[in-house]
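Visitor: Fold the following and give me the result.
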Amino acid sequence: MPAFDDRQPETRPPASSVVERQGVKGVRFDHDTLAQRVRFASASAAEILADEIKELGAARVMVIAAEAERELAHRIAAQLPVAHWHHEVAMHVPVEVAERAREQAAAHRADALVCIGGGSTTGLAKAVALTTGLPIVAVPTTYAGSEATNVWGLTEHARKTTGTDPRVLPRTIVYDATLMLTLPVDLSVASGLNALAHCVDSMWAPRADPIDRALAGEGIRALRIGLPLVAAEPDGLDGREHALYGAYLSAVAFASAGSGLHHKICHVLGGMFDLPHAQTHAVVLPHVLAFNAPAAPDAERRIAAAFDAESATGGLARLRTRLDAPRSLRDYGMPESGIGPAAEAILAAVPPGNPTPVTADNITGLLHAAWEGAEPR
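Guide: You can find the predicted model right below:
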């Protein structure tokens, strides 16, 4: 049996499996690679962005950037034919915020979108592209990874809805690690652990295949090297570039493999309690890894090897200790009374083929441990 086969119990045919046809045993899987241009060059964002907009032939660009990044956006996009600067950005992309952005895109007759910022900013650009079909050029300033996926998300009445659509995939990503140098260490750690969660989920998500697992393993390795360097030397470019490279790989793996249990949990929590996205992922990750790893031994070995550790959970714990990672959901405003309703909503969203069967009791226990910051069980 090939070394990269890690069959898991599934309720539908897996994305990859070992099959036997006409007496021949071999690996079979389907893998889609998203069509996207990636330009990775430190200290070159403004120049590359101008080139990409020129290549698109855009003449009326709508630039989306949060208020906190207004100055940065104006500097990076100074060479562009900007028709509208849009600075209303909110976590989890509330429907009403998306509607106002769409109205502005129409009013200013935008023919392209540039998003400069983190996951919320990219998410808003995707919400506009979803209904308008406008092309996006993304310039990330965190390790969120949304820029490399065709996944959109909108929140309404404390419920976050997600989906996939080719219209929301940015045409080009402009990666410039110098834009991360001013991202505070605590936010860098949380954002990087969010990327790490993409990698871990991609080991056993519904459409996971050998290519996804290879990308995810390399993403974990790069983040394991980069994030401690960022924490130790925030102004150093080496750590920032490693982390950014790892974040990109994590997002590509996630876009192909789909949302696993970890992301289903975090989408419910984020939408229901308006929790900060990256910190929520950072808190929940070790609990989901401890929950699933015993039932997915091949994935566990891959993750452990990427961490250069004896076990996956041990490698993640060691990294989190070095980074002083976020520990509890209550630190970010989740009420203990919300555990029950959240568990109920998560049960309705559990992805097929999760390695460990999910029940009301064990998901409630996982949420309570994450809420209080207890050691993963």
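
Visitor: from here on, contacts and neighbour counts on C-alpha atoms
Guide: OK.

Visitor: who's in contact with A278?
Guide: For A278, the contacting residues are A144, L187, A190, S191, L193, N194, by CA atoms under 8 Å, 6 or more residues apart in numbering.

Visitor: Inside strands: which ones of these?
Guide: Applying DSSP state E to the contacts of A278, no entry is found in strands.

Visitor: what helix or strand is P286 on?
Guide: P286 is part of helix 277-292, with elements assigned from DSSP states H and E.

Visitor: residues of that helix that come out buried?
Guide: For helix 277-292, a neighbour-count test (16 or more other CA atoms under 10 Å) marks 277-292 as buried.

Visitor: need the next SSE after that helix, C-terminal direction.
Guide: helix 297-307.

Visitor: so that next one versus helix 277-292, what angle?
Guide: 130 degrees (axes from the mean of the first three to the mean of the last three CA atoms, to 10 degrees).

Visitor: what about the closest residue to G133 other than its chain neighbours, distance to G153?
Guide: With sequence-adjacent residues excluded and distances taken as CA to CA, 6 or more residues apart in numbering, G133 is closest to R167, at 5.7 Å. Using CA to CA, to the nearest Å, we find R167 at a distance of 13 Å from G153.

Visitor: same deal with L237?
Guide: 32 Å.

Visitor: Also L181?
Guide: Taking CA to CA, one finds L181 at 28 Å from G153.

Visitor: again, but for K160
Guide: Distance from K160 to G153, by CA to CA: 7 Å.

Visitor: Find the residues that touch each one of the two.
Guide: What both K160 and G153 touch, as defined by CA under 8 Å, 6+ apart, is the set H92.

Visitor: Can you name the residues in contact with stretch 120-134?
Guide: 64-66, 89-93, 98, 101-102, 105, 110-116, 135-136, 138, 140, 146-147, 152-154, 165, 167-169.

Visitor: would you list every one of the helices in the stretch 151-300 of the chain?
Guide: 185-201, 210-232, 237-257, 261-273, 277-292, 297-307 (DSSP state H, counting those that start in this stretch).

Visitor: what would those helices look like in CSV with distance to E52?
Guide: Below are the helices of the stretch 151-300 of the chain laid out as CSV (distance: least, CA to CA, whole Å):
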stretch, distance to E52
helix 185-201, 26
helix 210-232, 26
helix 237-257, 19
helix 261-273, 32
helix 277-292, 29
helix 297-307, 34
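
Visitor: For F40, which of the ones you listed is the nearest?
Guide: Among those, helix 237-257 comes nearest to F40, with 8.7 Å by CA to CA.

Visitor: what packs against the closest one?
Guide: helix 185-201, helix 210-232 (3 or more CA pairs under 8 Å, 6 or more residues apart in numbering; DSSP states H and E).

Visitor: which one is A345 nearest to, not counting chain neighbours?
Guide: V268 (6.9 Å).

Visitor: Could you also give me the structure for this next sequence, so I can compare it with the first?
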Amino acid sequence: MREFEYQALPGRVVFGAGAARTRLAAEVERLGASRVLLVAGERDAALVRELVAPFADRVAGTFSGIRQHVPLAVAEQARGLAGSVAADAVLSVGGGSTTGTAKAIALSTGLPVIAVPTTYSGSEVTPIWGLTENDRKTTGTDPVVLPRSVVYDPELTVSLPADLSAASGLNAMAHCVEAFWAPRRNPISALIAEEGIRALASGLPGVVADGGDLDGRAELLYGSYLAGAALAVAGTGLHHKICHVLGGAYDLPHAQTHAVMLPHVLAFNAPGAPDAARRIGRALGAADDPAGALHALASRLPVPRSLRELGLRDDRLDDAAALIHGIVPADNPTPVDAASLRALLQAAWTGAPLDGPCETTQEAAS
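Guide: Predicted coordinates for the structure are as follows:
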């Protein structure tokens, strides 16, 4: 008989083309916020001014010092500004680092967050926070950081370049894939994850070919929402542990690191989770070869294919493996030891074809 636990998370989602321009003010009103701290990068300044114009009198301050992986010093600056302007809510407009900064404010202040994502990270629907200090990224889960309301507007992602769209979309797909074997996996999160993979795989090629493909943009944004929803419930596993270490210790770009690692971690874990692998493959259109299908998809996209391309030196791989080994979930579907982890990183560093690293990592794990 089937047994599982599923903790549904609170939160409101508004989804539709033009929603950020026509419905964001109502979400601010719904919270009863009168002194909003706006968190948004300088690059999005013109867009943000347009979006907040209907409630500009409620914006008490703006924090624009966004940095990837949310360094603790940046979080403290943002928290200080929230206090100095007596903010009663936080509005984030931007990608995962922007959302992460808003979450960092909420973590210590309890302020409610409204998120308007402009990439496909999925972070906006998770209670997961992350902070980096002394080259180490720490993550945790706290319901206080979960945005109260999320406004998804495909029109806001049209200006996202093809390479960033592809990397961000694969980052979201990593959330879906990981949800199949993360510590709190369950049948409901798996359903959500499978549909998320299908939507992302469907939308990515068209958006890369034509950045103005609004239907494709909507499919990607829908998939990223599902990715975040699956990850929020299931938690994180081997893939995210690897990426968090690589990002925090070596300042590798977040989405691109996920894009590089995903096919290799999937190839590594698939033999230990055949049913999950079949469902992942089915969503990708190749139930018998999920890693190959993902590799083929990535090969059509303008994304890095190796950790070497991201600037990681090969003499850092031993240290990286040691940092990761101590935080690998005990129930990872394929056993992980020091040798197999080092081989997995080596495969991702070289970007070698998957039949090579897949055999290498599995031999090391056996």
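
Visitor: Got a TM-score for the pair?
Guide: Overlay of the two chains. TM-score (TM-score structural alignment, normalised by the length of the second structure): 0.95; 352 aligned residues with a CA RMSD of 0.8 Å.

Visitor: Give me the aligned partner of the residue nearest to A345 of the first structure over in the second structure.
Guide: Here V268 of the first structure is matched to V245 in the second structure, going by TM-score structural alignment.

Visitor: again, but for P357 of the first structure
Guide: Checking TM-score structural alignment: P357 of the first structure goes with P335.

Visitor: just D308 of the first structure next, same as before
Guide: Under TM-score structural alignment, D308 of the first structure pairs with G285 in the second structure.

Visitor: what does R322 of the first structure give?
Guide: Aligned partner of R322 of the first structure by TM-score structural alignment: R300.

Visitor: show me the contacts for L354 of the second structure.
Guide: P263, H264, A267, A291, G292, H295.

Visitor: is it true that P355 of the first structure touches W204?
Guide: Yes - checked against CA atoms under 8 Å, the pair P355 of the first structure and W204 is within contact range at 7.2 Å.

Visitor: Spatially nearest residue to the match of P357 of the first structure (excluding sequence neighbours)?
Guide: Using CA to CA, 6+ apart, the nearest residue to P335 of the second structure is A365, at 6.2 Å.

Visitor: so the one you found sits right up against R342, yeah?
Guide: No - when contacts are counted by CA under 8 Å, A365 of the second structure is not listed as touching R342 (10.5 Å).

Visitor: more crowded one of those two?
Guide: R342 (22 against 17; other CA atoms under 10 Å).

Visitor: Using the three-state scheme, assign the residue nearest to that one when sequence neighbours are not counted.
Guide: Of all residues not flanking R342 of the second structure in the chain, A321 sits nearest, at 5.6 Å (CA to CA, 6+ apart). Secondary structure, DSSP: H, G, I helix; E, B strand; the rest coil: A321 of the second structure is helix.

Visitor: neighbours of A321 of the second structure, just the number please.
Guide: For A321 of the second structure, using other CA under 10 Å, the count is 23.

Visitor: need the contact list for it.
Guide: So A321 of the second structure contacts A338, L341, R342, L345 (CA under 8 Å, 6+ apart).

Visitor: Over to Q68 of the second structure?
Guide: Each residue near Q68 of the second structure by CA under 8 Å, 6+ apart is listed here: S97, P253, H254.

Visitor: if we go to the first structure, which of those residues are intact?
Guide: Retained contacts for the contacts of Q68 of the second structure in the first structure, judged by both residues aligned by TM-score structural alignment, their matches' CA atoms under 8 Å, are S97, P253, H254.

Visitor: could those be laid out in a markdown table, adding distance to G351 of the second structure?
Guide: Shown next, in a markdown table, are these (distance: CA to CA, whole Å):
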| residue | distance to G351 of the second structure |
| --- | --- |
| S97 | 26 |
| P253 | 17 |
| H254 | 17 |
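
Visitor: ok, so of those, who is nearest P205 of the second structure?
Guide: H254 (20.9 Å).

Visitor: Now rank the contacts of A278 of the first structure by neighbours and give me the top one.
Guide: L193 (33 neighbours).

Visitor: Which residue of the second structure sits opposite the residue nearest to G133 of the first structure in the alignment?
Guide: By TM-score structural alignment, R167 of the first structure lines up with V144.

Visitor: For that match, give me its contacts.
Guide: Here V144 of the second structure is in contact with A106, L107, G110, L111, P112, P127 (CA under 8 Å, 6+ apart).

Visitor: do the same with L131 of the second structure
Guide: For L131 of the second structure, the contact set (CA under 8 Å, 6+ apart) comprises H69, V70, P71, L72, A75, A104, K137, T138, T139.

Visitor: Dead centre of the second structure: give me the residue that sits there.
Guide: For the second structure, the residue nearest the mean C-alpha position is S121 (3.7 Å; CA atoms, centre = their mean).

Visitor: Skipping adjacent residues, who's closest to the equivalent of that residue over in the first structure in space?
Guide: Taking TM-score structural alignment, the alignment pairs S121 of the second structure with A144 from the first structure. Nearest residue to A144 of the first structure, sequence neighbours excluded (CA to CA, 6+ apart): G119, at 5.3 Å.

Visitor: neighbours around the one you found, how many?
Guide: Neighbour number of G119 of the first structure under other CA under 10 Å is 25.

Visitor: Aligned counterpart of it in the second structure, please.
Guide: With TM-score structural alignment as the criterion, G119 of the first structure pairs with G96.

Visitor: In the stretch 51-200 of the second structure, what residue spans correspond to strands?
Guide: 59-63, 89-94, 113-117, 128-133, 136-141, 149-152 (DSSP state E, counting those that start in this stretch).

Visitor: Kindly reformat these as a markdown table containing distance to G356 of the second structure.
Guide: Below are the strands of the stretch 51-200 of the second structure laid out as a markdown table (distance: least, CA to CA, whole Å):
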| stretch | distance to G356 of the second structure |
| --- | --- |
| strand 59-63 | 46 |
| strand 89-94 | 38 |
| strand 113-117 | 37 |
| strand 128-133 | 33 |
| strand 136-141 | 31 |
| strand 149-152 | 40 |
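
Visitor: can you tell which of these is closest to G11 of the second structure?
Guide: Nearest to G11 of the second structure, of those and by CA to CA, is strand 149-152 at 5.8 Å.
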